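Participant: below are the sequence and a predicted model for it; my questions follow.
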Amino acid sequence: MVSKTEEAQVNRLENQVDNGGGGAWEYLCLVRKLKLRRSDKVLKHGLSILNDPSKRSSLGPEEWTLYEQAAIAAMVCQCLGDCIKVLQKKFPESKRVGRLEAMLLEAKGLWAEAEKAYSSLLEDNPLDQVIHKRRAAMAKAQGHLLGAIEWLNKYLEIFMADHDAWRELAEIYVSLQMYKQAAFCYEELILSQPTNPLYHLAYADVLYTLGGLENLQTAKKYYASAIDLTGGKNTRALYGRNKDDKETSELQSLAVTALEKDYKQTAPGNLSLLSSTLRSLKLSS
């Protein structure tokens, strides 16, 4: 997960580059390092370097890394082909370039051809994480959510520490109203990243949706955890905690105070609506 400091650094560099201040290569390296998806910016600034012979030659071997980064961004932006052609010419037998070729087939909507290419590549390297995840993404893109679930579960049997895959799987389960399965995914995420309030909040929401006394009691605990981890700044967690908690408590008082403060700052016009809602829940006077 990207920290606020890293995000601020990326935004600063992006603004600098967008306004002609230089630093395009540093920006592209940082985006790649943090695994951010800013495809339009990557394509624009990547091509500005690749299309300038002096800038391109100054990169040395990193030139080919940039071609790969720009090729992936181009596929996302539906500007297909040119960067991959350069890589194909330079590395005609490369499996890494072969993976890009398969991704290009996928981007063109040639699903059967892409699947065939991915299967062939996995025969040579069964532990290729990118290809396993691409197969799940391809199934999802075609609307085959159960297929995406199957691929993600197979992937997570091998790469259990991939937080993004667990989150993606949980979100698909929620979209299919498979809440028990989604709850398991969020449990895994909380175990691996116990200080991430978003996972506590999502888990609480799933448990609340499942219903039943035990689930509701557990949901309250995780809403409380989300409040604690955010210093009372997560409005959804505050509402979640309050909607079932009829007992007077220090946490409930914190939640009410924090909600009122948040609304005063961000939506003062809705403050009266908030007050009436809290009164109806018997949470304020």
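Facilitator: On my side now, so go ahead. Not measured: the values here are computed from a predicted model. Numbers count the residues shown, from 1 in each chain.

Participant: alpha carbons only for contacts and neighbour counts from here, please
Facilitator: Will do.

Participant: quick one: stretch 140-158 to chain centroid distance?
Facilitator: 16 Å (Cα atoms, centre = their mean, to the nearest Å).

Participant: try this one side by side with the last:
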Amino acid sequence: MVGASEEVELNRLENQVDNGGGGVWEYLCLVRKLKVRRSDKVLKHGLSILNDSKKRSKLGGEEWTLYEQVAVAAIDCQCLDVAKDCIKALQKQFPESRRVGRLEGMLLEAKGLWADAEKAYSSLLEDNPLDQVIHKRKISMAKAQGNVSAAIEGLNKYLDIYMADHDAWRELAEIYVSLQLYRQAAFCYEELILSQPTVPLHHLAYADVLYTLGGVENLQIAKKYYAATIDLTGGKNTRALYGICLCTIALGQLTKGRNKEDKESSELHSLAATALGKDYKYRAPDKVSLLTATLGNLKLS
């Protein structure tokens, strides 16, 4: 996840480069370091170096790193001839390289040659069965072909080995949510919260899933995780504030007549509604009347 200061620096460098102010190599290095996808920019600015022999010679051994970076960007942008040329240069420099083999597989994917790509990846896995990148490519291929069950199976097998891969847990959770398999998604978010307890988006997504499942117990837990999201974001998460309101409404309906729960829900609903009002006055003052009308329809019964 890119930090705020890193994103500011990246945007600054990008504007500088786009305006012809120099710093192309520094920008490309930062994109690579932060592992972000700015494929159109990388393709444009990377080629400006690779197509200039003087600039390219100044890179030394980093020339091949740039070839790889541009090849991936070209595949993303469907500039397959450029990708092919970059991969050929890498093949010549690094024959029998597994890393170059991955790029060849990605190029086959981009061409829609799924069987050939599968064969290439399987061959690479024979040499190195624990290659994380290749396993992920095979999962991505399954998703690209619409084979969701194969993607789920692949992710579960992958996570049996690489349990600390947060991106894989999040991807699996999102697939389960898309299939309305909320209990399975909840398990994935629980794993994410255990390993990254200070990431508010995990708490928020888990709360959403529990709210969707419904029932007194799930709603009570969802309310706590919405509250945790608000705490972790310094009270700035609008969606979590709405979640608190929705949970208190639902709990009020399910626990009607239980005086203690009614009072607690009413107080919490009032606090969340007040916070939402302040948030809207700051962020979208023209929408305050709409918020007031919406909250008016969400009164505790």
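Facilitator: Looks like it arrived, so ask away. Values in this document were obtained by computation on a predicted structure and should not be read as measured data.

Participant: corresponding residues in the second structure for the helix or strand hosting residue 132 of the first structure?
Facilitator: Applying DSSP states H and E as the criterion places residue 132 of the first structure in helix 129-141. Helix 129-141 of the first structure corresponds to residues 132-144 in the second structure, going by TM-score structural alignment.

Participant: how close does that stretch sit to the first structure?
Facilitator: Superposed on the first structure, stretch 132-144 of the second structure shows a mean distance of 0.6 Å to its aligned residues (mean Cα distance after the TM-score superposition for the first structure).

Participant: would you mark the buried spots in that stretch?
Facilitator: For stretch 132-144 of the second structure, burial by neighbour count (16 or more other Cα atoms under 10 Å) applies to 134-143.

Participant: for residue 263 of the first structure, which non-adjacent residue is closest in space?
Facilitator: residue 271 (5.9 Å; Cα to Cα, 6 or more residues apart in numbering).

Participant: how close does the residue positioned nearest the centre of the first structure get to residue 128 of the first structure?
Facilitator: Nearest to the geometric centre of the first structure sits residue 164, at 6.3 Å (Cα atoms, centre = their mean). According to Cα to Cα, to the nearest Å, residue 164 of the first structure and residue 128 of the first structure sit 16 Å apart.

Participant: next one: residue 242 of the first structure
Facilitator: For residue 242 of the first structure, the distance to residue 128 of the first structure equals 46 Å [Cα to Cα].

Participant: the more surrounded of these two?
Facilitator: It is residue 242, of residue 242 of the first structure and residue 128, that has more neighbours when counted by other Cα atoms under 10 Å, with 23 against 15.

Participant: how close does residue 265 of the second structure sit to residue 251 of the second structure?
Facilitator: In terms of Cα to Cα, residue 265 of the second structure sits 7 Å off from residue 251 of the second structure.

Participant: what does residue 178 of the second structure align to in the first structure?
Facilitator: Using TM-score structural alignment, residue 178 of the second structure sits opposite residue 175 in the first structure.

Participant: count of neighbours near that match?
Facilitator: 12.

Participant: just residue 127 of the second structure next, same as before
Facilitator: Neighbour tally, residue 127 of the second structure, other Cα under 10 Å: 10.

Participant: ok, now which ones touch it?
Facilitator: Applying Cα atoms under 8 Å, 6 or more residues apart in numbering, we find residue 127 of the second structure in contact with no residue.

Participant: mind running it again at 10 Å?
Facilitator: By Cα atoms under 10 Å, 6 or more residues apart in numbering, the contact set of residue 127 of the second structure is residue 98.

Participant: next: the one 5 residues further on.
Facilitator: Counting by Cα under 10 Å, 6+ apart, residue 132 of the second structure touches 125, 158, 161-162, 165.

Participant: I'd like these as TSV, with distance to residue 224 of the second structure and neighbour count appended.
Facilitator: Compiled in TSV, the contacts of residue 132 of the second structure are given as follows (distance: Cα to Cα, whole Å; neighbours: other Cα atoms under 10 Å):
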residue	distance to residue 224 of the second structure	neighbour count
125	44	16
158	31	19
161	32	11
162	29	15
165	26	14
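
Participant: roughly how far does residue 286 of the second structure sit from residue 277 of the second structure?
Facilitator: Noted for residue 286 of the second structure: a distance of 12 Å to residue 277 of the second structure, by Cα to Cα.
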